[in-house]
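J.: Mind folding the following:
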Amino acid sequence: MATDSRQDMLNRLKTIKGHIGGIERMIEEGKECQEVLLQIAAVKASLEKVGYSLLEEHAVQCLVKDNDGKVDAGEVAELINTILKFAK
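T.: Prediction:
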């Protein structure tokens, strides 16, 4: 994984961690359910963005070959399986 991509994902995960702490405080303070749910939706969207970035990196590493340019059917099947598990 490229260093820039790795750092971007780590930064996003740290931001998500901060949001989760904020959600915990909101619940402790008895904030309205709608406010809490909106923050949870924001965390879910951020986490999915990290996941899709990671899937993209994996796809490139898995499918792009430097040697003969051929793609292994087993690797494609594994990648598709990983995408389907993530998307559920």
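
J.: switch to C-alpha atoms for all contacts and neighbour counts from now on
T.: Will do.

J.: And for this protein, the residue most distant from the center?
T.: Largest separation from the mean C-alpha position in the chain: Asp68, at 30.7 Å (Cα atoms, centre = their mean).

J.: and that one, helix, strand or coil?
T.: Under the three-state scheme (DSSP: H, G, I helix; E, B strand; the rest coil), Asp68 adopts coil.

J.: Going by residue numbers, what spans are strands in this protein?
T.: Per DSSP state E, the chain carries no strands over any range.

J.: one more, for comparison:
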Amino acid sequence: MEESHAHTHSYEPMKADLVRRLRRIEGQVRGLQKMVEDGRYCVDILVQIAAVKSALHQVGLSILESHTRGCVAEALRERDREEEKVDELIQVLRQFTKL
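T.: The predicted model follows:
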């Protein structure tokens, strides 16, 4: 499902915020690694894992919303590969909501 676009991605206006949030998540993951290395209490580690999962999920939702409002909506408006875009959206929703 990898698709390369020559045009600007729908998340472009929020790209700096997304990168900032992903860097924060990266720091949280490094912190988790250190917690395990230091032998921290299991519950503390699990709480931090839940926080990382939630933060990553929020980034994903932001990109998903942007994709839907941008790429998918544009395809529907222009009657350009609308069936393909809807199928792609359904597939990505299935993957995104998988546990």
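
J.: and the residue farthest from the centre of the first structure, what is it in contact with?
T.: Residues near Asp68 of the first structure by Cα atoms under 8 Å, 6 or more residues apart in numbering: none.

J.: same thing with Gln39 of the first structure?
T.: 19, 23.

J.: cool, the one 4 residues further on as well?
T.: Contact criterion Cα under 8 Å, 6+ apart gives 16, 19-20 as the residues in contact with Val43 of the first structure.

J.: want to throw those into JSON lines with neighbour count and distance to Lys31 of the first structure?
T.: JSON lines is the format used below for the contacts of Val43 of the first structure (neighbours: other Cα atoms under 10 Å; distance: Cα to Cα, whole Å):
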{"residue": "Ile16", "neighbour count": "18", "distance to Lys31 of the first structure": "19"}
{"residue": "His19", "neighbour count": "16", "distance to Lys31 of the first structure": "15"}
{"residue": "Ile20", "neighbour count": "15", "distance to Lys31 of the first structure": "14"}
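
J.: Next one: the aligned residue in the first structure for Gly70 of the second structure from Ser46 of the first structure, what distance?
T.: Structural alignment (TM-score structural alignment) places Gly70 of the second structure against Gln61 in the first structure. To Ser46 of the first structure, Gln61 of the first structure is 23 Å away according to Cα to Cα, to the nearest Å.

J.: the more surrounded of those two?
T.: Ser46 (16 against 11; other Cα atoms under 10 Å).
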